[in-house]
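1. Need coordinates for the below:
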Amino acid sequence: MVAINLFILLGFLACFRLTDGSRFRSNAGSRFGSFRRPEALETCNTKRIEMDITRTLSVTYNGVQKTVECVARPFVNECEGVCQSKAEPNVSTFPDLKKDCKCCKEGRLLTRQVVLNECYENGVLLPGLQPSTSITEPADCACFPCRN
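-> Take a look at the predicted model:
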C-alpha cells in the first residue's frame, strides 16, 4: 500500500515538475495549457504633418497700423504611436498594483520660425505682407514614463 502511494506521488511530481525547478511560471507553456502575456509593439515615432497656423497680429502696412489675420500651412513634427504599459498585482503591497506606464511623447523640443505667407484685413489679402511667428515642436519622440 505504501509502495502504491509512493508510486502515485512520484508520478504526480514527475508530471508537474518544471524544467527550471520553479513551482510556477506565468509565461511558460505546457501540454496542459499556458498563459502568455501578449507582447505589445512600441510604435512611438516622430511624424511630419501639415498644420494650419493662424495668428492675429498688429502690423504696420503702408505706414498704417492694422490688425490682420495671417495664415501658414507648414509641415511640423508630432509624436504618434503606442507604448507598452502594464499594471500587475504587487504581492508585497497588496491590494496595490505595480504600475509601469509609458507614453509616446517628445524627447526634446525645438523652436523655429514659420513665415505667415498670407495676411488678410477684413477678408482682403494684403500682398507683400509676410510676418513670421515662432512655433515649438517635438525634435524627436519616444516612449517615456507617464506623469500622473
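
2. contacts, neighbours, all on C-alpha from now
-> Will do.

3. Checking my notes, Leu10 in a helix, right?
-> Yes - assessed by DSSP: H, G, I helix; E, B strand; the rest coil, Leu10 belongs to a helix.

4. ok, it to Ala3 distance?
-> Distance, Leu10 to Ala3, by Cα to Cα, to the nearest Å: 10 Å.

5. more crowded one of those two?
-> Shown here are Leu10 and Ala3; by other Cα atoms under 10 Å, Leu10 has more neighbours (11 against 8).

6. before we go on, could you also do this sequence so I can check it against the first one:
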Amino acid sequence: MHVQELLFVAAILMPQCLRALRYSQGTGDENCETLKSEIHLIKEEFDELGRMQRTCNADVIVNKCEGLCNSQVQPSVITPTGFLKECYCCRESFLKEKVITLTHCYDPDGTRLTSPEMGSMDIRLREPTECKCFKCGDFTR
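-> Modelled structure (predicted):
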C-alpha cells in the first residue's frame, strides 16, 4: 500500500475510530488506587534433607492496586498496523516490606502445632503502598 492509499484509508476510518475511542474512554477519569484485599497464605517449611517440617497458613489483609487508566488508539500512517496504541495500566509506584504472622501451623501428619516456636511463622512480603498509571509493559522503573 502506498502512502496516499494509507492516508485515504486513515481519512475514511478516522471518524469511526474517534467515535469508538470516545465511547470506550467513558468519562476519561483515571481511577487507580490502593485497596485492601484478603488473601489466604500458605507456607511450607522443609529441613536440610528436603522433608517437610510444618505447614502454616492464615487469612491476611494486604494492599493491591486496582482501577482504570486512560488508554487510547488512534489512526496512524506511520505504524504497520495503521493504528498507534497508548496503553496505561494501574500498577504499584512504591512497595513496602510487611511482616505477616501465619498463626495456623501443622506438622506433616496434619496435627496442629501449639508450641510457641512451632505454632506460628513470620514471613515477609512486599505490598504496594502507592499505585498509579504507568505505560503498559514499562518495567524499567
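
7. Give me the TM-score for these two chains.
-> Once the chains are laid over each other, their TM-score by TM-score structural alignment, normalised by the length of the second structure reads 0.67; 110 aligned residues with a Cα RMSD of 2.5 Å.

8. Now which residue in the second structure aligns to Ala142 of the first structure?
-> By TM-score structural alignment, Ala142 of the first structure lines up with Lys132 in the second structure.

9. which parts of the helix or strand Ser24 of the second structure falls within are buried?
-> Ser24 of the second structure belongs to helix 3-25 when elements are defined using DSSP states H and E. With burial defined by 16 or more other Cα atoms under 10 Å, the residues of helix 3-25 of the second structure counted as buried are Ala10, Cys17.

10. for stretch 59-73 of the second structure, same thing?
-> By neighbour count on 16+ other Cα under 10 Å, the buried set for stretch 59-73 of the second structure is Val62, Asn63, Lys64, Cys65, Glu66, Gly67, Leu68, Cys69, Asn70, Ser71, Gln72.

11. so what's Arg108 of the first structure up against?
-> Contacts for Arg108 of the first structure (Cα atoms under 8 Å, 6 or more residues apart in numbering) come out as Pro138, Ala139, Asp140, Cys141.

12. And the counterpart of it in the second structure, which helix or strand is it part of?
-> Mapped onto the second structure by TM-score structural alignment, Arg108 of the first structure lines up with Phe94. Using DSSP H and E, Phe94 of the second structure sits in strand 88-102.

13. Ignoring the adjacent residues along the chain, who's closest to the residue nearest the centre of the first structure?
-> Nearest to the centroid of the C-alpha atoms of the first structure, with distances taken as Cα atoms, centre = their mean, sits Cys104, at 1.8 Å. Nearest non-adjacent residue to Cys104 of the first structure, counting by Cα to Cα, 6 or more residues apart in numbering: Cys143, 4.7 Å away.

14. quick one: the helix or strand that contains the one you found to the second structure mean distance?
-> In the assignment (DSSP H and E), Cys143 of the first structure maps to strand 132-145. With mean Cα distance after the TM-score superposition for the first structure, strand 132-145 of the first structure departs from the second structure by a mean of 1.0 Å once superposed.

15. Can you pull out the residues in contact with that strand?
-> The contact list for strand 132-145 of the first structure (Cα under 8 Å, 6+ apart) reads 42, 44-46, 76-79, 83, 100-116.
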